[in-house]
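K.L.:
sequence and predicted structure, then a few things I'm wondering about:
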Amino acid sequence: MINHLMVGSNDIERSKRFYDAVLGVLGAPAGVLSIASSGHQRVFYRHAGSSFGVSQPINGEPACHANGGTIGFKCESAEQVKAFHDVAVAHGGTSIEEPPGLREGALGPMHLSYVRDPDGNKLCAVWRVPAAA
């Protein structure tokens, strides 16, 4: 259903360094920097059938984060959830909410971590604990 997600940034080079490191934890290759015909800079990441982009706003206004919005990245293990968090913080992100770890909820047990990127976008790393056989 979802083709891609894109967030805005006021500093594309800073965002590229951040997302190259953080999305690298998930196995994504370094982002590809491009210049749109409008002249604004963008960087794109493609991995495992998903696309994620970071762009200077086309309208020329400052980028800002969505209040209430969260971008969730699927992880392969609890350790990857923790690594995503730790690499994000080491590259200019901010740890938010509870520390990375197991949460019980309506959708079953899962490991989660939440961070904000350097532009304030809320990111979640999630690994759903497989159901017992």
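P.N.:
All right, it came through fine. Numbering: from 1, shown residues only.
K.L.:
could you use CA atoms for every contact and neighbour count after this?
P.N.:
OK.
K.L.:
ok, the spatially closest residue to Arg116 that is not a sequence neighbour - contacts?
P.N.:
Leaving aside its chain neighbours, Arg116 sits nearest to Lys122 (4.5 Å; criterion: C-alpha to C-alpha, 6 or more residues apart in numbering). Residues near Lys122 by C-alpha atoms under 8 Å, 6 or more residues apart in numbering: 65, 69-71, 114-116.
K.L.:
ChimeraX command for the buried members of these?
P.N.:
The buried residues among these can be selected in ChimeraX (16 or more other C-alpha atoms under 10 Å) with this line:
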select :65,114,115,116
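K.L.:
the protein: strands as residue ranges?
P.N.:
Using DSSP state E, the strands found in the chain span residues 5-8, 32-35, 41-47, 50-55, 71-74, 94-103, 110-116, 122-128.
K.L.:
try it against this one:
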Amino acid sequence: MFNHIMVGTNDIEKAKTFYSAVLGTLGLAGDPIEHTADSGHKRLFYAHNGGTLCVSEPINGKPATFANGGTIGFRCSSAEQVKAFHDAGVAHGGTTDEDPPGLRESSMGAMYLSYVRDPDGNKLCAIHRPD
């Protein structure tokens, strides 16, 4: 369904450190594609399994802000990967959001979840649904 998701950043180098670490836990190896637009703003492109996560300095020159109520979810292959995603995020400038990583039971079934905010406040979720 999605081609790409783009989030804004106020510090492209800090964002690169953060996203390279958390996405590395999902098997994304190597550096992102770095691009400077004709307007001069810098962007990072992380491509994986047909989708792309873009991190960009805002094109309008105003500060980047996060979406209130917005969350970007990343599918994980195990509970351990959910925790590794969270821990890499916190170790690289992010902050824990909501409860600590772990199993959650709800009307939607059992799932392992972790929530972390990137250095600019964007909310990320790592999720694994056990069989």
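P.N.:
The structure has been received and is ready for your questions. None of the values given here were measured: they were computed from a predicted structure.
K.L.:
make JSON lines out of the strands of structure 1 and add distance to Ala88 of structure 1.
P.N.:
Below are the strands of structure 1 laid out as JSON lines (distance: least, C-alpha to C-alpha, whole Å):
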{"stretch": "strand 5-8", "distance to Ala88 of structure 1": "16"}
{"stretch": "strand 32-35", "distance to Ala88 of structure 1": "19"}
{"stretch": "strand 41-47", "distance to Ala88 of structure 1": "16"}
{"stretch": "strand 50-55", "distance to Ala88 of structure 1": "16"}
{"stretch": "strand 71-74", "distance to Ala88 of structure 1": "13"}
{"stretch": "strand 94-103", "distance to Ala88 of structure 1": "7"}
{"stretch": "strand 110-116", "distance to Ala88 of structure 1": "7"}
{"stretch": "strand 122-128", "distance to Ala88 of structure 1": "10"}
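K.L.:
out of the ones you listed, which is closest to Glu61 of structure 1?
P.N.:
Among the strands of structure 1, the nearest to Glu61 of structure 1 by C-alpha to C-alpha is strand 5-8 (10.1 Å).
K.L.:
any idea how far the closest one is from the middle of the chain?
P.N.:
10 Å (C-alpha atoms, centre = their mean, to the nearest Å).
K.L.:
which neighbouring elements make contact with that strand?
P.N.:
Where contact means 3 or more C-alpha pairs under 8 Å, 6 or more residues apart in numbering; DSSP states H and E, strand 5-8 of structure 1 is packed against strand 50-55.
K.L.:
what about 10 Å?
P.N.:
The helices and strands touching strand 5-8 of structure 1, judged by 3 or more C-alpha pairs under 10 Å, 6 or more residues apart in numbering; DSSP states H and E, are strand 41-47, strand 50-55, strand 71-74.
K.L.:
re the thing from before, wait, which of the strands of structure 1 is closest to His85 of structure 1?
P.N.:
Among the strands of structure 1, strand 110-116 sits nearest to His85 of structure 1 (C-alpha to C-alpha), with 6.1 Å.
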